[in-house]
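Student: Next come a sequence and a model predicted from it.
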Amino acid sequence: MVSRVIPVDPFDLVIFGGTGDLARRKILPGLYHRFCAGQMPATARIIGAARTEQDAAAYRGQVAEAIAEFLPEGSWDAESVAQFCERLDYVAIDARGEGGWKELAGLVREGVVRAFYLSVAPSLFGDIAERLHAHGVADGESRIVVEKPFGRDLASARALNAVLAAHFDESQIYRIDHYLGKETVQNLMAVRFGNILFEPLWNAQYIDHIQITVSETVAVGGRGAYYDKSGAMRDMVQNHLMQLLCLIAMEPPSKFEPDAVRDEKLKVIRALEPVPPSAIVRGQYRGDANGPSYREDAENPESRTESFIAMRVQIANWRWSGTPIYLRTGKRLRARESEIAVVFKDPPHSIFGEQEGRRGNVLVIRLQPDEGMHLRVTIKEPGPGGMRLMEVPLDMSFADALGPDEADVPDAYERLIMDVIRGNQTLFMRGDEVEAAWAWTDPIIEGWEERRDVPELYDPGSSGPEGALALMHRDGRRWREIK
C-alpha cells in the first residue's frame, strides 16, 4: 500500500508562543514530520513569535534542539533538520504592546495562506487578534488557531467567542482539540458511515452501553496550581471526552463537510440529559512511595478538586434512549490508555444454554497507546467435547494491518495543522459547540460545589475509586479493565 501525501498550498504560519513548551514538544516537531513527508511546499514559511529577544539564527538553533529532544532517535537526521530550519524566521513581539508588530507585518506575504497559531494563554487571545488586524497582519482570508481551555464556564466561553468574533469570522477560527486528530477517531466515522455492517446496529435496540475511558499514569505534578482550578471535569470531560461522545453517538451527516458534521455533534450535546449526583463519582489520588498525593501536588490541603471522574450519561433521543454512556478519566491510574468500547446486547435467545450464549460482542476503538480497533466475537472452542464457546478478537492494529511504513501515521497535531492550511474545519470545534458543552457542564459542577462534595480517595496505580466500580455494578455492568 502506497501512502498518498497531498501537498498543501504555500503558507506563512505564525506561531505565537513559538518558544513555549507546546511549540517545542508538538507543533514544531510535527511540522518537521510534514516537511520530511513532502507535504510542505518549497515556499512555505514558519515564523516564531514570542517575548524573547533573539534573532532568527538563534531560534533555528532552538528548534533543531527541540526536534532532537522530543522526536525518537532515528526519526530525524541533521541534514533534513537543517533544511527544515531554513524555512524558519523569528520576531520578538509584545502581545499587549506595540513592539514587534511592524516587523511581523513586514514578514508575512501576500498571495499565500496566512495562519496564526495562538499557543498562548487565552487571556492574550483578544490582544493578539486586535493587533493582527490593526497592523494589517491578518486579513479576511487568514486563519487563527486557538488552544483549549475555551473558557472555564459558559460565561467565559461566550466572552472568549465574542473576543474572537470581533476580529475573525467563525469560518476563520480553528479551535483545536488534538484528540480529534487521532487516526482512530477519524476511522470511527469511516467504520460507522462507510460500512453497512455497523450502522443498522448502532442504536439502543442492539447496543447495551458504551464506555469511554481516558486513563493517565502521570500525576498533575507541576501543573498542580492550574489543575486545582480546573479538575478532570473541565480539563478532560468538557472537551476531549465530550468530542468522543459526539462522534460515537451522532446521526449520519448529510455530507462529510465541516458544518454538516458539526451540526450533528451539536445535536448530541443539546440532547444530553442532566446528570444526577448518584451518577457521578469523583476521586483524588493518594500519596505513596512513588509520589505525593493530589492535595500535596496541588499545594492545597483542603482541595475538593477531582483528579478522577466517572459518570453515567444519557442521551434523550430516539437512537440512544435507554442506552447509557459511561465516561471515566483520571490521573495516576494503572495504565496510560484511551479507548471507546461499544458493548452490544446478548442475543435474545441462546441455543447454547444460558451461560454459554451470554457473550456479547464488543467493538473496541483504541486511541492510545496502540491505535487500532478490535471486535470481540464468539466462536466454538476448537477440539472435541461438545459445543463450548469462547471469545476471540477480530483485531486491526495499524501496525499489523498496514505495515510499518503505513502505520507511521501523522501525529494529531500534524494532521490538524495541515487541515488549517487547507481550510478544512471538520475536526475543529465550532463556537456554538463549545457553549453548548459548557451549558451542560456548568450545572454539574455547580451541584457538587453547592453540596461541598469531597472526592473519594484512590490508590495510585489502581483503576480509580471504589465508587466508580459500584457505579457500574449497580447497573449490572462492569468497566473494562485498565491494563
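Tutor: Good, I have the coordinates.
Student: CA only for contacts and neighbour counts going forward, please
Tutor: Fine.
Student: middle-most residue in this structure, spatially?
Tutor: Centroid check for the chain by Cα atoms, centre = their mean gives Y179 as the closest residue, at 2.2 Å.
Student: mind listing what that one touches?
Tutor: V185, H240, A412 (Cα atoms under 8 Å, 6 or more residues apart in numbering).
Student: go on, D442?
Tutor: By Cα under 8 Å, 6+ apart, the contact set of D442 is D153, L154.
Student: So it belongs to a helix, correct?
Tutor: Yes. Using DSSP: H, G, I helix; E, B strand; the rest coil, the assignment for D442 is a helix.
Student: Quick check: P301 touching S293?
Tutor: No. With contact defined as Cα atoms under 8 Å, P301 does not count as touching S293 (9.8 Å).
Student: Which one of these two is surrounded by more residues?
Tutor: S293 (23 against 11; other Cα atoms under 10 Å).
Student: what comes up buried for stretch 470-477?
Tutor: Buried residues in stretch 470-477, defined by neighbour count with 16 or more other Cα atoms under 10 Å: L471, M472.
Student: Check stretch 88-97 too.
Tutor: In stretch 88-97, counting by 16+ other Cα under 10 Å, buried: L88, D89, Y90, V91, A92, I93, D94, A95.
Student: this is the comparison structure:
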Amino acid sequence: MPHTSVHSQESSLDLIIFGGAGDLAMRKLLPALYMAHLHRNLPAFTKVIAVGRHDFSDDDYINFVRRNTPAFVSEVNFDPLVWEEFLQTLSYVHLDVVEEGRFKALEEASRDKVERVFYLATAPSLFTTICEKLAASGLINSDSRVVLEKPLGRDLASAIAINDAVGAHFREDQIYRIDHYLGKETVQNLMVLRFGNSILEPLWRAPNITSVQITVAEDVGVGSRAGFYDGAGAMRDMVQNHLLQLLCIIAMEPPISLTPDAIRDEKLKVLRSLRRMSTEDIARDTVRGQYVQGAIGAEDVIGYLEEDGVPANSKTETFVALRAYIDTWRWAKVPFFLRTGKRMSRRSSRIVVEFANPPYNLFPGVAEGQTNRLIIELQPEEAIRLQIMAKEPGSGMQTRAVNLNLDLHSAFPQRRAEAYERLLIDVVRGRLTHFMRRDELEAAWEWIEPIINGWTDLCDDLHPYPAGSSGPSASAELMARDGFKWAD
C-alpha cells in the first residue's frame, strides 16, 4: 500500500532548495513560499534551506533575497513585517554538488526528526548526483519528498535514466514532477467543468465536437535562458509537458475517483492513444518556426538569432504547431491543434472547443464556420466563454455570434493563489494529484521523440515569422486544410 504522509500544521519541515540562489528561486519559489507563509499554509516550524555554489553566509543570502525577490511579490500582498518574519526562516548552505564528497554542511544545517522536501531547481543532469549524495548523507527518510523541475530529459532514454536514478532513492509516491500549468486555477477547474456539468458531458465527444485548439503563446523572447533554450526548443520546452498535459485533461475519460492515481490513469490512456506520426504525417501535420526581427506594440524587437547566447546558425524552433489525433471512440477523427511560440503578438493561453454546426442551416445569414465554441482562457485573464448564435435586434432574422461569459475573477473574488504557491502547498501536504507520474512522462516522450527525430530526417526547414505576429503562415495553412482557423 502506498505510503501517505500525514502533515500537521505543528510539524517541522525543512524545505531544501538546490539552486536556491538561482533565477527560478528568486522569481517563483521564494515569492510562492512567502505567500504560503503569509496565509499560514506552511507548518509552524518551517525552515527553508537554500543550497548553491555562491559563497554566501546566511546574512549574505538573506540580503540577496531582499534585493531580488520583492519585485515578484504583488504590492497588495507585500507586508513588510511578515516579509521580515519570512526571511528569518531562510538559511544558506554553500556547496558544489559535483565536487562535494558528502553533504556534510547540509547534514549540519538540517534538523533531526523533521520532514524534508528537496526541491531540485537545477539542471536535470545534476538530479542523479544530488539524489545519490542525499542518500549517502542519510538525509532521505520515509517521509521525504523530492520535487523535480522540468525538463525531465531531452528524449525518452534520458527521461528513463533520470527516473531510474531518482527512483533508486525515492518511492514513486515521494516524487513530485512539477508542471506549473497544472497549478493554475483554471486548469484545475477543467475537471469540474467537464465532469461536474451535465450540460456539457453528453456533448463532449465526436461528432458533436469537430476540433480542439490548444494555444500557449508568449510575447517574450528567450531572455536570459538562451543557453538552455537553444538546446531544447519549443517542442521539448512546452509541447512535451504543458500542452500535452492540457490535452490530457480535455480528452480524458471520467476517472473512477479523485484520487491521484485514478486521475493519472486516465491521463495516461490519452497519451497512449495519441496516434503515432509517420514521416509523411510529420511533414504534413507539423510546423516549426523561428522568430525574426519585428515589433510588439510600439517596441522593435530583435530576432532569435540576434539574441545573446544564441548561435548565429541555430536551427532551434521557437514555434511549433501540429495536428494530432486520439484514436478512441470518443475522439475518432477529431483533430487536436496544438500551438506554442515565443515573441507572438500577445501572451495568451487558451483552449477552444469547436462544436458541430446544426445538421440543417435554417438561417441563411449565418456564415459558414460561425459555430458554437467553448473558449477557456487560462492566462493572462481566467475566463470561460460559450459562443452561441443570437438574433440581432430589429426585423428579420439576422444572426450574430455572442458570448455567454463567466469571469472567474468576478465569480470568485477571493484571492487566488499563483500556480507555484498552490503546487508547493500540495507538496508540503503530500498531495500528488497535480504532478506527473513516471509512466505519464515516459508516454509523452514516446509520442514526442519520433516527431523530433522526423524533423532531423526530413532536414525540416524553419518557417520564419516576424516577432509580434501570430506565427508562420504555414500554421494557418495547417488549420485551413481541414476548414478551420485559429481563434485569435
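Tutor: It's in. Please read these numbers as outputs of a predicted model, since none were measured by experiment.
Student: before we move on, the earlier item: in the second structure, which of the contacts of Y179 of the first structure still touch?
Tutor: Among the contacts of Y179 of the first structure, the contacts conserved in the second structure (both residues aligned by TM-score structural alignment, their matches' Cα atoms under 8 Å) are V185, H240, A412.
Student: Is it possible to get JSON lines of these that adds distance to P348 of the first structure, neighbour count and secondary structure?
Tutor: What follows is those, written out as JSON lines (distance: Cα to Cα, whole Å; neighbours: other Cα atoms under 10 Å; DSSP: H, G, I helix; E, B strand; the rest coil):
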{"residue": "V185", "distance to P348 of the first structure": "31", "neighbour count": "23", "secondary structure": "helix"}
{"residue": "H240", "distance to P348 of the first structure": "35", "neighbour count": "16", "secondary structure": "helix"}
{"residue": "A412", "distance to P348 of the first structure": "41", "neighbour count": "18", "secondary structure": "helix"}
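Student: can you tell me which residues contact Q387 of the second structure?
Tutor: T371, N372, R373, L374, I375, A401, V402, N403, L404.
Student: and the residues you listed, which of them are in helices?
Tutor: Among the contacts of Q387 of the second structure, DSSP state H puts none in helices.
Student: which of those residues lies closest to I17 of the second structure?
Tutor: I375 (37.6 Å; Cα to Cα).
Student: Hmm, the closest one is touching I351, no?
Tutor: Yes. I375 of the second structure is within contact range of I351, at 5.9 Å (criterion: Cα under 8 Å).
Student: Find the residue closest to the aligned partner of S119 of the first structure in the second structure in space, skipping its chain neighbours.
Tutor: Superposed on the second structure with TM-score structural alignment, S119 of the first structure falls opposite A121. The spatially closest residue to A121 of the second structure, leaving aside those adjacent along the chain, is G19, at 5.2 Å (Cα to Cα, 6 or more residues apart in numbering).
Student: quick one: contacts for the residue mapped onto R330 of the second structure from the first structure?
Tutor: The equivalent of R330 of the second structure in the first structure is R319 (alignment by TM-score structural alignment). Residues near R319 of the first structure by Cα under 8 Å, 6+ apart: W202, N203, A204.
Student: ditto for W448 of the first structure
Tutor: Here W448 of the first structure is in contact with P277 (criterion: Cα under 8 Å, 6+ apart).
Student: Next, find the distance separating it from G287 of the first structure.
Tutor: Per Cα to Cα, to the nearest Å, W448 of the first structure is found 24 Å from G287 of the first structure.
Student: cool, and V14 of the first structure?
Tutor: Separation of V14 of the first structure from G287 of the first structure (Cα to Cα) stands at 42 Å.
Student: next one: L13 of the first structure
Tutor: L13 of the first structure sits 43 Å away from G287 of the first structure, going by Cα to Cα.
Student: what does stretch 189-206 of the second structure contact?
Tutor: By Cα under 8 Å, 6+ apart, stretch 189-206 of the second structure touches I209, I249, I250, P254, W329, R330, W331, A332, K333, V334.
Student: Mind picking the two most distant members of these?
Tutor: The most distant members of the contacts of stretch 189-206 of the second structure, if one measures by Cα to Cα, are P254 and K333, lying 20.4 Å apart.
Student: circling back to that earlier point, just the buried residues from the contacts of stretch 189-206 of the second structure, in PyMOL please.
Tutor: Buried members of the contacts of stretch 189-206 of the second structure, defined by 16+ other Cα under 10 Å, are picked up in PyMOL with:
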select buried, resi 209+249+250+254+330+331+333+334
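Student: any chance of the contacts of stretch 189-206 of the second structure in JSON lines, plus secondary structure?
Tutor: Shown next, in JSON lines, are the contacts of stretch 189-206 of the second structure (three-state DSSP):
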{"residue": "I209", "secondary structure": "strand"}
{"residue": "I249", "secondary structure": "helix"}
{"residue": "I250", "secondary structure": "helix"}
{"residue": "P254", "secondary structure": "coil"}
{"residue": "W329", "secondary structure": "coil"}
{"residue": "R330", "secondary structure": "coil"}
{"residue": "W331", "secondary structure": "coil"}
{"residue": "A332", "secondary structure": "coil"}
{"residue": "K333", "secondary structure": "coil"}
{"residue": "V334", "secondary structure": "coil"}
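Student: for the contacts of stretch 189-206 of the second structure, which one is nearest G394 of the second structure?
Tutor: Ranked by distance to G394 of the second structure (Cα to Cα), those are led by I209 at 31.8 Å.
Student: Show me what that closest one lines up with in the first structure.
Tutor: In the first structure, I209 of the second structure lands on I207 (TM-score structural alignment).
Student: and the residue nearest to that match when sequence neighbours are not counted, how far is that from R358 of the first structure?
Tutor: Distance criterion Cα to Cα, 6+ apart; nearest residue to I207 of the first structure, sequence neighbours excluded, is F344 at 4.2 Å. Distance from F344 of the first structure to R358 of the first structure, counting by Cα to Cα: 11 Å.
Student: Looking at the two, which is more packed in?
Tutor: Legend: neighbour count by other Cα under 10 Å for F344 of the first structure and R358, higher for F344 (21 against 17).
Student: Now do the contacts for the aligned partner of that one in the second structure.
Tutor: Counting by TM-score structural alignment, F344 of the first structure corresponds to F355 in the second structure. Counting by Cα under 8 Å, 6+ apart, F355 of the second structure touches N208, I209, T210, S211, T371, N372, R373.
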